Each structure stands twice: as structure tokens, then as C-alpha cells.
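K.L.:
A predicted structure for the sequence below; I have some questions about it.
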Amino acid sequence: MSISSLPLHKCSLSLDHQKLINVLANEPNLLIIQDLDGVCMGLVKDPLTRVMDKNYIDATRLFNGHFYVLTNGEHIGKRGVNLIIERAYNDRNVVKEKGYYLPGLAAGGVQWQDRYGKVSHPGVSEEELDFLARVPQYIKASFDDFFVNNNHNLDERAIATYIEGSILDNKVSPTANLNIFHDVFINQESDYFELQKHIKELMNDLLKKAADEGLKDSFFIHYAPNLGRDQTGQEIMQEAKGKDSGTTDFQFMLKGGIKEVGVLGILNRYYYQRTGNYPLGEDFSVRNAPRNYHQLIALIKDNFDPEQMPTVVGVGDTVTSKAVDNNGQLTFGRGGSDRGFLQLIQEMGKEFNTGNIIVYIDSSAGEVKNRKPLKLETNNGQMYVLEGPGDPRDQNDPLTLNVAFPGGHQQYITCFQEAAKQRKQ
């Protein structure tokens, strides 16, 4: 069988976007689970400057019931996606009344929203929300402390502006974002790395503080991008190296708010709209689900009718694989905030034989310079991907990226809109 005749779920880094359009337009039992930043809008250093194409938003409505987002960002707040959508239409009432909001899970899986902007936080306590509300204050104090004790010859007013832009006061995922400071210290690599370590220590201190307040098992730290997890299950920070900013986002998140578990939350609701029953119960919370891949697959097998299982298309842009030399023995740190949910979708497809498709968006052309671009080559007039986003020596990476969009989010949303148009017809 030639490569061109292979079904997409058996391909690797295919550029056959028409074949993907055909699946999205014609598969009746379809579930799209899609990341946001870098996928349907460009990666930017300041989240307040993000914009989203109105035509793309319109297209998502044509997939009503078959399209959900899954993001570590949030729907609400001044840095939430909802404000971006409201700005696109310049009329909040129209957005709300006609259902232009993007349905799905945010904050990794603990913030649910429907098309009309109704938001809930399943499984989250008032005590946890109270602690999260104080985290931005602790982040600011930590930044202040760093610059008081480290003379970087920066103007005090400039420092204050940088700090303000680096604190993302999200409701359930407050974040320290170092993109601005990586630019400031672009020629002072050691200074930026010291700031990275300082914020990492702050996050660990916050976990201890939460434990002292009786919230020991409530939170975890998400590093974006990261190098996967260590033996204790904790994510590994990616150190900056040269122009590669490494980990820029230090997110203080609720345990259970990891994307792979969010897949189950979306699948549970998808089954309800098709069958009238929630396989995991109406009150299912991602916070009560297992974390282990095998346990997650077992939970799906035990509760979801295989006859109703959809073809799932997972779309993301953050997948990493970096070599670590241990005395001449190469091991690979496999991470990225989208890896977990994409890999689970892939495993579900194999288990249920549903031909699930993993779509990768190359977001390296954005303002945030911590993404490895796809390496392309042309042979006999045919373009193909020579090298993916991971380390080329990592031959045993369990995640296969079936379809690639080297042209980034603009190329993807053009394809998405064409599929929506054909699906409507």
C-alpha cells in the first residue's frame, strides 16, 4: 500500500490536508478535541494581545456537538479566551445570545463552559478557590524580592511594568509567565536562568503553604513547556538555553487538571448528548479520575459503549522530546502540555479501532521562541516533513503525529473552515 493510500491514523506527519478535511466533513460520529494557543491563534508573549479570526469562530459553530476545546488557559478573566471572542464581534450580548463561545474544558480540565458562556468548576472547593485567589499576590511579592536582591541595571518603572505583564491572575490557574523577561535578559542567559529557578522555588513554597492550610493534595505545578515527568510524577522544568527560553509558564493548578483526564470529561458529555446517559455519571469530575494511562483506558473500556465510540481528532502544538546524555547513554525527556491528551486519544483509537487522528500545528513562527520548527524537504515537486518537533534520535517515541501543519495556525484554521463549510452542505 502506498503512503498516499494509507488512512490518516496510520500516517506520520502527513501533509495531506484534503484527506483530513474529508474526515472532518463527512464522519457522522466525530469528536474534535482541540488546544487553543498556537493552534487557532498565534503564540504571543502578552496574552492580552491575542486575537482570533471571526471566520474560524463561526466555523466552530458548524461543528456544534462535535467540537470541544481542551486548554491549560482559561475561559474567563481578563486574560481568558472569552474576551478575545467578544472583541472579535465587538458585542458581548451577541456572542452570548447566539452561542459564539468555545465549549469545552479549560485550566487543564477543571473549568467547564458551554457555547453560551455558562461556566462551572466541577469538584473544586471554596477553600481551594480562596487559596488560588491569593497566588497572584505571592507571585508579585516573589518578583519584587528577586529584583530587590539582584541588580540588573533596570529602571524601577520598567521592572514594575514587566512584572505586571508577567502575572496571569487566572481564577483557577494563576501563572507566572516569563516571556517578557526572556526578552529583557536575551543577552544575559544566566540572569534569566536565575529567575527561572527563583519562580520554581516560589511554586514549591506555595505547595508547602497550601499543605499547611490543609490543602496538601489540592494543587500541582505545570511547567510549559516541560521535559515530561520524573519518577515521582512531577513535571520537569526545561532550563533555558541560548535563545530557547525553556519553561516560560509556571502554572499553579488544581490536581486533576491535566489534559489527558480532561479527555474523559469531554467524552462523558459527548456520550450524553448522543445517548441521554453519562457513562461516568452526571457529576463526574476530572479530579476524581486516575492519572495512569492504563487506568484511564480501563475506565473507558469499563464504562463507554464501544458501538457509540466516536472517531476522535486531537489537535495540539506543544510536544517535546529532548535528549539527555547520562554517561554516554541517551535517554529522552518527552513532554509538552499537549502530549498527554494526544497520546491518550491515540491509545483510545487503537483500543476501540476508531481511527483516531492526531494533528500537530507548528507554532514555532509565533512570538514565543521555544518551539522547534518542522524540517521540510521537497522531492520531485512533493513537499514532506523530514523531521518533526522532537529529537530525531528519539526513535521510540510512543506518540505518532499523523497530520502536520507547517504553516501554523493560519493554515490549520483555513483547513478547518473548509471542512465546516463542506459539513454544513
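P.N.:
Arrived safely. Numbers count the residues shown, from 1 in each chain.
K.L.:
going forward, measure contacts and count neighbours with C-alpha atoms only.
P.N.:
Noted.
K.L.:
how about the helices in the stretch 101-250 of the chain?
P.N.:
126-149, 156-166, 179-184, 189-212 (DSSP state H, counting those that start in this stretch).
K.L.:
starting at the chain centroid, how far to the shortest one?
P.N.:
Average the C-alpha atoms of helix 179-184, do the same for its chain, and the two points are 21 Å apart (C-alpha atoms, centre = their mean, to the nearest Å).
K.L.:
now distance to Asn64 and mean neighbour count too, for the helices of the stretch 101-250 of the chain, in TSV please.
P.N.:
Below are the helices of the stretch 101-250 of the chain laid out as TSV (distance: least, C-alpha to C-alpha, whole Å; neighbours: other C-alpha atoms under 10 Å):
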stretch	distance to Asn64	mean neighbour count
helix 126-149	31	15
helix 156-166	35	15
helix 179-184	35	20
helix 189-212	39	17
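K.L.:
distance to Ala240 for those helices - can I get that in a markdown table?
P.N.:
Below are the helices of the stretch 101-250 of the chain laid out as a markdown table (distance: least, C-alpha to C-alpha, whole Å):
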| stretch | distance to Ala240 |
| --- | --- |
| helix 126-149 | 18 |
| helix 156-166 | 17 |
| helix 179-184 | 9 |
| helix 189-212 | 6 |
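K.L.:
just so I know, which of the ones you listed lies nearest Gly117?
P.N.:
When these are compared by C-alpha to C-alpha, helix 126-149 sits nearest Gly117, at 19.7 Å.
K.L.:
what helices and strands are in contact with the closest one?
P.N.:
Applying 3 or more C-alpha pairs under 8 Å, 6 or more residues apart in numbering; DSSP states H and E, one finds that helix 126-149 contacts helix 156-166, strand 167-168, helix 189-212.
K.L.:
mind putting the ones you listed into a markdown table with distance to Val385?
P.N.:
Shown next, in a markdown table, are those (distance: least, C-alpha to C-alpha, whole Å):
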| stretch | distance to Val385 |
| --- | --- |
| helix 156-166 | 35 |
| strand 167-168 | 36 |
| helix 189-212 | 32 |
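K.L.:
among the ones you listed, which is nearest Glu126?
P.N.:
Closest among the helices and strands packed on helix 126-149, using C-alpha to C-alpha: helix 189-212, at 13.6 Å.
K.L.:
which elements pack onto the closest one?
P.N.:
With contacts taken as 3+ C-alpha pairs under 8 Å, 6+ apart, helix 189-212 sits against helix 126-149, strand 219-224, strand 249-254.
K.L.:
another one to put next to it:
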Amino acid sequence: MPDTPLHDQSLSLDHQTFAALLATTENLLIIQDLDGVCMGLVKDPLTRVITSDYVRATNAFDQHFYVLTNGEHIGQRGVNHIVEKAFKDSSVPNYLPGLAAGGIQWQDREGAVSHPGVSEAELAFLQAVPDRIARQLHDFFQQYPEILESRILEECIAASVLDNKASPTANLNTFYAHLQDAPEVYVALQKNIKALIDRLLAEAQEKDLGDSFFVHYAPNLGQDSQGQELIWFAGPEGSGTTDFQFMVQGAIKEAGVLALLNRYIFNRTGTYPLGEGFNARQAPSDRNALLDLVKTNFDPDQMPTIIGVGDTVNSQVVEESGQIVVRRGGSDRNFLTLIQDIGGQFNTGNLTVYIDSSAGEVKNRKPLKLEGGTVIEGPCDPQDTEDPLQLNMAFPDGHLQYCKIFQQAAAARAAKTSA
């Protein structure tokens, strides 16, 4: 489809046209996830690797590039630590600017971090969560003394308790790897950790923090009628939900899109369309309301072409009580859909870019299906024919393929700027 604009294509493999768009579009805003996008998916977050060449390439998009992740910048398992290791020969690494912890942990390129809109009482409650997760894991496996030897159990717990400052998480990837022959135990573990999360939410309520937190399941099966995310229990298709993230209410990626867009317009015009103090927690949770906020407050003439990049989008078509039900989920789905909708509203040619991370260590992604150099089946259920999200670009060979094209575009953009 050479004459069809990229934003009207579906799962295009025209990477050179994509690279040219990144290199030559002056009013450009890239909003990019991290795990599975510029780093391989791994069971233990401490083993993640990012290349210094990729990080340096982001400099070519200074003030046009931001990250948006449910992980964090800081801490032992934060991305900053990974970046610092990549720059071991340099005392001053380049940090990745943008929002972490779902949209409430801001970082600039120099590594200065803040938590806009988060109270000290909320941070104090979050600080106690990692120890609770560790105790829960120890207690659970006392019921199964023969399933894991003590050394492996301790290693799995150490890898599974993510002591993030603003999004403490139970990551069950390593447990899943060791429980392949006992799937019923792994599902019981998923249910046990869910019970802990529910108990933590109840305790927050008792401390007058009932509106402060929610749980993000990654990957998930969308939301129920009350807007709560649906856990995905393991089955023949894979591990299902592996990350149980205890998050600050309002820390959702689609709200982060507005916070980043607000900063981007300020950098270009000197004016914040949503106000200088706007943060993700002030944004509505409904995607239509978010789009209305953009329509009401942003000047169409100033709107950039937004490129949203992610790797976690899924759907399942199932039968429940004799009815066909479609469950659409994935932690990148909503922010990509909002970027798509903004592009449709303002006619800015926004793109949604999908990175196939199924080849990583974490086996809960459906691989793209190719035939004759064309993607013939995406990451979602082929029976889901009415998915509102259209993924424009695809990188079937994963993060290395994407990083190569990104670095190519960065070099061309830098050359154009210096010319």
C-alpha cells in the first residue's frame, strides 16, 4: 500500500517510511513504553539490558521523546540503574525523560525525579508493600514444601518482589518458569497474590486512603463493568497475569499521555494548555473524557504528530453463560487507543506502533503471524473483528529491530538538524 499513509495502514512493515517520518517531522511527539520495546522481556527485571547506542539516539529527539511505563525510573530495579550500567565507561549517562509508575513519577533527562500529586501518606503506605508481598510468598509455599527447594524459592522471591517506590509489584515470571509441571500451583499462587492485593486495598480504606490506590494486572483481560482490571489466570496459552502492581489511583498510562502532551506544548509555546501544575492524577479515567479534555484545551494548530509505541495488547473471544464475550486488554492498549483517537480528532497522522516481544523470556505474548512478508494476524484474537484499536506499524522481530530503525531515524534527524 505505497500510497496509503502509515496512519491508515494496519501492522505495516514499511520501516523505512516510518524512519523517514521520525527523521523529518518537526512537530513530533514520541511516547514510548520500555520493557519489550527497547529492552527484551526477561523473567528477572535485574537482568534487563539496554544499549548505550539506543539511549544516545534519544538525544536526537530531545523534547520530542518521552517514556511512559508502569515500571520506575529509580531504585534497584529501576531503568536508571540499567542505563547507568550501559554507560559504565561514562560518569554522566543520559537518562530517559518521561513518566513512570503508570504516569506519576516524572523524570527529566538529567535524572531529577518527582512524584506530582502523590502525598507523603500514600508513599509511606506503598513503602510497606514489598515486605508484605515477600511474607505472602513465603507463607504460600509453606503449603507446598516439596514443590521448590529452599534455595530456588529464595531466589524466586528475591526476583519477584519489586520494591518500587511508587508501584511495588509482585512479578511471578520466575515462579512460572519453575512451576511448568505444576500449573495448578501457579494458578493458586496467582489467586493468593490477588487476595493479598485485595487485602491491601481494604487496609488502605481503613487508613482513609480508600481513594489512593488500585491494582494493575499485566497482562490483563480488560476491565469489568466497574472499571476494575480483570486478572488473566494461566492456561494453555501461557502464564497469563504475571505482574501484580500496586499503583497510585490515577496512575494510568492514558492520563500520562495528557501530562506529556501538556509539557510538550509548553516547551514549544511557553504555555501549558492544562495548567502548569497539571498531573496524571488530575485527569479523568474515562478515555472519552480524556479526549474531550484535549479537544477543549488544545489548539489544533499546535498539535503534534504523536507516535505511541508499545508491546502489550491482547484480546480474547470466549463463551460465558452461552454468550460470546470479547475481553480486550494489555497495559499499552488504552494509551495507544487514546493517541489514535487524538490523531483522528485533530487529523495529525498519529501512529500506533506495536513491538512483538513474544520471543523474550516471558511467554505471555502472542507472536505476530507473517506470510509472504505481510502480517496476516496481529496480537489479538482473530475472532475479535471489531477492535477499535488499529495498530499501524509492526516490528515482528522485536525490540532489536525497533531500536535499529529508531537509531537510524535519530542519525538522520541529527544530520538534518545540523545541516
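P.N.:
All right, it came through fine. All values derive from a computational prediction rather than experimental measurement.
K.L.:
circling back: for Arg371 of structure 1, which of the helices and strands packed on helix 189-212 of structure 1 is the nearest?
P.N.:
Across those, closest to Arg371 of structure 1 is strand 219-224 (C-alpha to C-alpha), at 11.1 Å.
K.L.:
that closest one versus helix 189-212: what angle between them?
P.N.:
Counting by axes from the mean of the first three to the mean of the last three C-alpha atoms, to 10 degrees, strand 219-224 of structure 1 lies at 160 degrees to helix 189-212.
K.L.:
now strand 219-224 of structure 1 on structure 2. Mean distance?
P.N.:
In this overlay with structure 2, the average offset of strand 219-224 of structure 1 from its partner residues is 0.2 Å by mean C-alpha distance after the TM-score superposition for structure 1.
K.L.:
helices and strands around that strand, which ones?
P.N.:
helix 189-212, strand 235-237, strand 249-254.
K.L.:
so how far is that strand from its chain's centroid?
P.N.:
Strand 219-224 of structure 1 sits 12 Å away from the centroid of its parent chain (C-alpha atoms, centre = their mean).
K.L.:
in structure 2, which residue range corresponds to it?
P.N.:
Against structure 2, the aligned range for strand 219-224 of structure 1 is residues 213-218 (TM-score structural alignment).
K.L.:
next one: stretch 41-50 of structure 1
P.N.:
So stretch 41-50 of structure 1 sits over residues 39-48 in structure 2, by TM-score structural alignment.
K.L.:
list the buried residues in that stretch.
P.N.:
39-45, 48 (16 or more other C-alpha atoms under 10 Å).
K.L.:
could you give the number of residues near the counterpart of Asp391 of structure 1 in structure 2?
P.N.:
Taking TM-score structural alignment, Asp391 of structure 1 has Asp381 as its aligned residue in structure 2. The number of residues packed near Asp381 of structure 2 is 18, by other C-alpha atoms under 10 Å.
K.L.:
kindly report the same for Ala411 of structure 2.
P.N.:
By other C-alpha under 10 Å, the residues close to Ala411 of structure 2 number 16.
K.L.:
so which helix or strand takes in it?
P.N.:
helix 399-418 (DSSP states H and E).
K.L.:
now that helix: how far from the chain's centre is it?
P.N.:
Distance, centroid of helix 399-418 of structure 2 to centroid of chain: 22 Å (C-alpha atoms, centre = their mean).
K.L.:
mind giving me the packing neighbours of it?
P.N.:
Counting contacts by 3+ C-alpha pairs under 8 Å, 6+ apart, helix 399-418 of structure 2 is packed against helix 15-24, helix 52-57.
K.L.:
please report how far Ala283 of structure 2 lies from Gly343 of structure 2.
P.N.:
Ala283 of structure 2 is 19 Å from Gly343 of structure 2, where distance means C-alpha to C-alpha, to the nearest Å.
K.L.:
so which residues of the stretch 251-400 of structure 2 form helices?
P.N.:
Secondary structure of the stretch 251-400 of structure 2 (DSSP H, counting those that start in this stretch): helices located at 253-269, 287-297, 333-346, 399-418.
K.L.:
now whichever residue in structure 1 pairs up with Gly103 of structure 2: how far from Leu195 of structure 1?
P.N.:
Per TM-score structural alignment, the equivalent position to Gly103 of structure 2 in structure 1 is Gly109. Distance, Gly109 of structure 1 to Leu195 of structure 1, using C-alpha to C-alpha: 29 Å.
K.L.:
and for Asp230 of structure 1?
P.N.:
Distance, Asp230 of structure 1 to Leu195 of structure 1, using C-alpha to C-alpha: 22 Å.
K.L.:
quick one on the thing from earlier: redo the helices of the stretch 251-400 of structure 2 as TSV? Include distance to Leu123 of structure 2.
P.N.:
Shown next, in TSV, are these (distance: least, C-alpha to C-alpha, whole Å):
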stretch	distance to Leu123 of structure 2
helix 253-269	19
helix 287-297	26
helix 333-346	25
helix 399-418	33
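K.L.:
Ala202 of structure 2 is nearest to which of these?
P.N.:
Closest of the helices of the stretch 251-400 of structure 2 to Ala202 of structure 2 is helix 253-269, at 24.2 Å (criterion: C-alpha to C-alpha).
K.L.:
what range in structure 1 matches that closest one?
P.N.:
Taking TM-score structural alignment, helix 253-269 of structure 2 hits residues 259-275 over in structure 1.
K.L.:
quick one: the matching stretch to structure 2 mean distance?
P.N.:
Relative to structure 2, stretch 259-275 of structure 1 is 0.3 Å off (mean C-alpha distance after the TM-score superposition for structure 1).
K.L.:
for that stretch, what is the distance to the chain centroid?
P.N.:
17 Å.
K.L.:
can you pull the buried residues of that stretch?
P.N.:
Neighbour-count burial for stretch 259-275 of structure 1 flags 259-272 (criterion: 16+ other C-alpha under 10 Å).
K.L.:
swap in stretch 412-425 of structure 1?
P.N.:
By neighbour count with 16+ other C-alpha under 10 Å, stretch 412-425 of structure 1 contains the buried residues 412-413, 415-420, 423.
K.L.:
picking that back up, any idea how far the match of Asp391 of structure 1 lies from Pro284 of structure 2?
P.N.:
29 Å.
K.L.:
aligned partner of Val124 of structure 1 in structure 2?
P.N.:
Matched by TM-score structural alignment, Val124 of structure 1 corresponds to Val118 in structure 2.
K.L.:
tell me how many other residues crowd that match.
P.N.:
Applying other C-alpha under 10 Å, we find 18 residues neighbouring Val118 of structure 2.
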